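Participant: The sequence and its predicted three-dimensional model are supplied below.
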Amino acid sequence: MAAPMPREGMPSPRLDETEFKSRYRQQFCDPAFDKVREDIERIAAVAWDSYRHSRKSPLTKKAGPGFADPNYDLSIDWLEARAAIAAAQSRYEDRSGPLRILIINGSSRSEHTCPGEMSKSYRLTEIARSAVAEQTPVKATILDLSRLASEYGRNIHPCKACFSTAAPLCHWPCSCYPNHSLGQVQDWMNDIYPRWVEAHGIMIISPVNWYQASSPVKLMMDRLVCADGGNPDPTLTQGKDARRAKQIEMDGWDYPRHLAGRLFSVVVHGDVEGAENVRRSLADWLRFMKLVPAGPHAELDRYIGYWKPYASSHDELDRDNDVQQEVRNAALALAEGVMEQRAGRFKVIGASREDPRQK
């Protein structure tokens, strides 16, 4: 079946030289840069040239063996990310190696930036990590998404929704970033992808932010779309050729589930509303990616200091020994699940049946 043509018609976002350089200079507004203004102007001219000529990936090399088009020039950034994922997959499959759980702190709050106080999510993350470390042989590590707000050079750029144009246009790992011509660099996802891949279990601990998961969690979620049906060979689509990608999907695409089979736990806490809905949303997303729930004790939504002052919410958590124990139980249920899975005793009913619909 012939693929439909890509739809176009949105206004151009391109900037002229004056506006581009004005925006570029904004990162050097500190008077301390005054003594190097001439150098900054020279650098701005180079940045403008890169932007004008759309040099998204200035460093490339031939794809080489194993790709549909070995002579296609692929970004070195992408090739390095791909190699890191392959190494992580080997660790995941190594039955002689340790079992691993990745515990994700989803809150952006930290005492190291404007809020001036640690988050309850981080405290719950440490409670979960300590329980696993003290009571099981499973290796638990923390991914602290609060560093997006507190650490220099930590970004998760937004998903560009390539998948919605055609699944093969969404590359695994994501090839949209870094985009050097647009200054979209220092993207954290190339470090995060391998951490998900090597993990046998994933635990997400998130607050409720306006009836939704937190901003850092949602950014990470969207950028993980490439892990669920994404194309591991950008040479198939000759980079970002939307029409070619549409034709590949119309001809038949297998929607590879790159994270399938890993177990998960979800803990969501709120103050007044939305905890159950966010917990369901996160769990449904993970299930759709073919991750496996570790059981009813591994999924939890609770209110801490319900309708109490935010200023005393940590005191409420101190007093709530039950929720602390429930978080320990969720982490231990996940650890038990990955141990049972490796031993061949964890059964997912219906997993052997073929889905009648692809993603």
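Facilitator: Structure received.
Participant: drop to CA atoms for contacts and neighbour counts, all remaining ones
Facilitator: Fine.
Participant: At which residues are the strands of the stretch 1-150 of the chain located?
Facilitator: In the stretch 1-150 of the chain, the strands defined using DSSP state E, counting those that start in this stretch lie at 60-62, 73-75, 100-105, 139-144.
Participant: The third one versus strand 139-144: what angle between them?
Facilitator: Read it as strand 100-105. On the basis of axes from the mean of the first three to the mean of the last three C-alpha atoms, to 10 degrees, strand 100-105 is oriented at 30 degrees to strand 139-144.
Participant: Go through the strands of the stretch 1-150 of the chain and name the closest to residue 340.
Facilitator: Of all the strands of the stretch 1-150 of the chain, strand 100-105 sits nearest to residue 340, with 13.2 Å by C-alpha to C-alpha.
Participant: Just give me the neighbour total for residue 132.
Facilitator: If you count neighbours by other C-alpha atoms under 10 Å, residue 132 ends up with 25.
Participant: Quick check: it vs residue 207, distance?
Facilitator: Residue 132 sits 21 Å away from residue 207, going by C-alpha to C-alpha, to the nearest Å.
Participant: Residue 105 too?
Facilitator: Using C-alpha to C-alpha, residue 105 is found at 9 Å from residue 207.
Participant: picking up where we left off before, indicate which one of the strands of the stretch 1-150 of the chain is closest to residue 162.
Facilitator: Nearest to residue 162 among the strands of the stretch 1-150 of the chain is strand 73-75; the distance by C-alpha to C-alpha comes to 17.6 Å.
Participant: what's the closest one packed up against?
Facilitator: The contact analysis (3 or more C-alpha pairs under 8 Å, 6 or more residues apart in numbering; DSSP states H and E) places strand 73-75 against strand 60-62.
Participant: Now do the strands in the stretch 251-359 of the chain.
Facilitator: In the stretch 251-359 of the chain, the strands defined using DSSP E, counting those that start in this stretch lie at 263-270, 292-293, 299-303.
Participant: For the longest one, give me every contacting residue.
Facilitator: What that stands for is strand 263-270. Residues outside strand 263-270 that contact it (C-alpha atoms under 8 Å, 6 or more residues apart in numbering) are 121, 200-208, 275-276, 278-279, 282-283, 286, 291-294, 298-304, 306, 327, 330-331, 334, 337-338.
Participant: Comparison target, given below:
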Amino acid sequence: MDPKSTIKGRGAQLNAHNRFFELSHEVRDDFLEFCLKEGEQADKNKTLYLPVFPKTIVNKVVSPDVGMMFSMNAYQGCEHGCIYCYARNTHEYWGYSAGLDFERRILVKKDAPKLLEELLKKKTWKAHPIVMSGNTDCYQPAEKQFEITRNCLEVFLNHKHPVGIITKNSLILRDLDILKALAKDNLIAVNVSITSLSEQTRRVLEPRTATIARRLETVKILSDNKIPVNVMLAPIIPSINSHEILPLAKAASDHGALSIAHTIVRLNGAIGEIFTDWIKKTMPDRADKVLHQIESCHGGTLNDSRYQTRMQGDCKIAEQINNLIKLAKRKYFKDKGMPKLNTELYEQFRDGQLKLF
């Protein structure tokens, strides 16, 4: 890979066409030449934080093979820039590209804590675990500035309501005080995503995420504070990180994780184009091999929407990956498991304080 030919610090290397738009935007060579002659930057590669004001913040998850009933996302778009991210396609609904726009146009929902509070006070709401980051990471770099996730966790704590978190950022340790308070009543489960033990792989797959060493340290610190942690080995990408399953599982267990989970990469919608462009620029020596193996896992296509099989694949390569995961669970997590979150306290704290009468 030639660093000069890639966009520094980003996963996607292009802005894929938004399928909802009739017109498309093209950067022409004559424009680039003009910028070069004038000493101007054709692309400043800056991240913009854009406020949005949704009417609700919690979404019901209807997909039958996603392990959650409700999710919420404080941010749309994610600066982590993971090239494989399934959430990229949702940025098109907001009028942006699933490519670079997804990483550089971050929509910020500052009213999220207020909307969550309103929901949890409703008499019709029944306690179910709500997962933060069902779509985009609630501890991405924007959180350091806006602290929306921390404020939402305070709402969950005040109402004694169960909450799950999915993240690959060590910023979660900033909120260790709230997480420990939630854990005392079995109200919190944390999922830390670790896709490789190689920093070189991490840097190209997930350019703005915490280092692998820092993520493993995060798992250990959370576990040492009796906060249950599941490690997501997701996604497994054939010929990129598929050979690391057993070492990853061992590292997760050694650092205190109670379980692991995985998916096999799938490249739906615009992600297929974005990933293909990326891998041909960053790993040209094995690009075709990786793409063909991903297709093999999904019935000959990068785009797989079949429930039940889309996450696990259905070929010999997928079978080998899934069998390695089963072996890893038996070898490193035999007597471990994530606890079921507590939904019993919420009714007493629906109004944010203990009911006396």
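Facilitator: Noted; the coordinates are in hand. What you are looking at is a predicted structure, and each value in this text was computed from that prediction instead of being measured.
Participant: Need the TM-score from the superposition.
Facilitator: Overlay of the two chains. TM-score (TM-score structural alignment, normalised by the length of structure 2): 0.30; 161 aligned residues with a C-alpha RMSD of 6.0 Å.
Participant: okay, and the common contacts of residue 105 and residue 207 of structure 1?
Facilitator: residue 121.
Participant: Mind naming the longest helix for structure 1?
Facilitator: helix 321-342 (DSSP state H).
Participant: Would you mind listing the residues in contact with the residue lying closest to residue 129 of structure 1 once chain neighbours are set aside?
Facilitator: In space, and not counting its chain neighbours, residue 129 of structure 1 is closest to residue 140: 5.9 Å by C-alpha to C-alpha, 6 or more residues apart in numbering. Applying C-alpha under 8 Å, 6+ apart to residue 140 of structure 1 gives the contacts 100-103, 129, 132-133.
Participant: and stretch 142-162 of structure 1, how far apart are its ends?
Facilitator: 29 Å.
Participant: measure residue 148 of structure 1 to residue 120 of structure 1 for me?
Facilitator: Separation of residue 148 of structure 1 from residue 120 of structure 1 (C-alpha to C-alpha) stands at 17 Å.
Participant: Which one of these two is surrounded by more residues?
Facilitator: Ranked by neighbour count (other C-alpha under 10 Å), residue 148 of structure 1 and residue 120 place residue 120 first, with 21 against 18.
Participant: in the stretch 201-350 of structure 2, which spans are strands?
Facilitator: For the stretch 201-350 of structure 2, the strands defined by DSSP E, counting those that start in this stretch occupy 229-236, 259-264.
Participant: want to throw the ones you listed into TSV with mean neighbour count and distance to residue 323 of structure 2?
Facilitator: Formatted as TSV, these follow (neighbours: other C-alpha atoms under 10 Å; distance: least, C-alpha to C-alpha, whole Å):
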stretch	mean neighbour count	distance to residue 323 of structure 2
strand 229-236	24	13
strand 259-264	20	12
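Participant: Turn those into JSON lines, including distance to residue 252 of structure 2.
Facilitator: Shown next, in JSON lines, are the strands of the stretch 201-350 of structure 2 (distance: least, C-alpha to C-alpha, whole Å):
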{"stretch": "strand 229-236", "distance to residue 252 of structure 2": "7"}
{"stretch": "strand 259-264", "distance to residue 252 of structure 2": "8"}
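Participant: so which of the ones you listed comes closest to residue 183 of structure 2?
Facilitator: strand 229-236 (11.2 Å).
Participant: which secondary structure elements does that closest one contact?
Facilitator: Contacts defined by 3+ C-alpha pairs under 8 Å, 6+ apart place strand 229-236 of structure 2 against strand 188-193, helix 212-224, helix 245-254, strand 259-264.
Participant: which of those is buried the deepest?
Facilitator: Most buried of those, by mean neighbour count (mean count of other C-alpha atoms under 10 Å): strand 188-193, with a mean of 24.
Participant: what is the orientation angle of that strand with helix 212-224?
Facilitator: Using the same axes, to 10 degrees: strand 188-193 of structure 2 against helix 212-224 is 160 degrees.
Participant: and strand 188-193 of structure 2, what does it pack onto?
Facilitator: Strand 188-193 of structure 2 packs on strand 163-167, strand 229-236, going by 3+ C-alpha pairs under 8 Å, 6+ apart.
Participant: Quick one: the ones you listed as JSON lines, columns for distance to residue 130 of structure 2 too.
Facilitator: Listed next are those as JSON lines, based on distance: least, C-alpha to C-alpha, whole Å:
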{"stretch": "strand 163-167", "distance to residue 130 of structure 2": "5"}
{"stretch": "strand 229-236", "distance to residue 130 of structure 2": "16"}
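Participant: how close does the residue nearest to residue 90 of structure 1 when sequence neighbours are not counted get to residue 334 of structure 1?
Facilitator: Counting by C-alpha to C-alpha, 6+ apart, residue 90 of structure 1 lies nearest to residue 198, which is 7.7 Å off, once chain neighbours are set aside. Plainly put, residue 198 of structure 1 is 15 Å away from residue 334 of structure 1 if you go by C-alpha to C-alpha.
Participant: which of these two has more neighbours?
Facilitator: Under the criterion of other C-alpha under 10 Å, the comparison of residue 198 of structure 1 against residue 334 puts residue 334 first, with 29 against 24.
Participant: Now do the buried residues in whatever helix or strand residue 218 of structure 1 lives in.
Facilitator: Here residue 218 of structure 1, judged by DSSP states H and E, is contained in helix 215-223. Buried residues in helix 215-223 of structure 1, counted by 16 or more other C-alpha atoms under 10 Å: 215-217, 219-220, 223.
Participant: Now flag whichever of those is closest to residue 73 of structure 1.
Facilitator: Lowest distance from residue 73 of structure 1 to the buried residues of helix 215-223 of structure 1 (C-alpha to C-alpha) belongs to residue 223, with 23.4 Å.
Participant: ok, the closest one touching residue 190?
Facilitator: No: with contact defined as C-alpha atoms under 8 Å, residue 223 of structure 1 does not reach residue 190; the gap is 10.2 Å.
Participant: Touching both of the two, which residues are there?
Facilitator: Taking C-alpha under 8 Å, 6+ apart as the contact criterion, no residue touches both residue 223 of structure 1 and residue 190.
Participant: Run through the residues that contact residue 113 of structure 2.
Facilitator: Per C-alpha under 8 Å, 6+ apart, neighbours of residue 113 of structure 2: 148, 151-152, 155.
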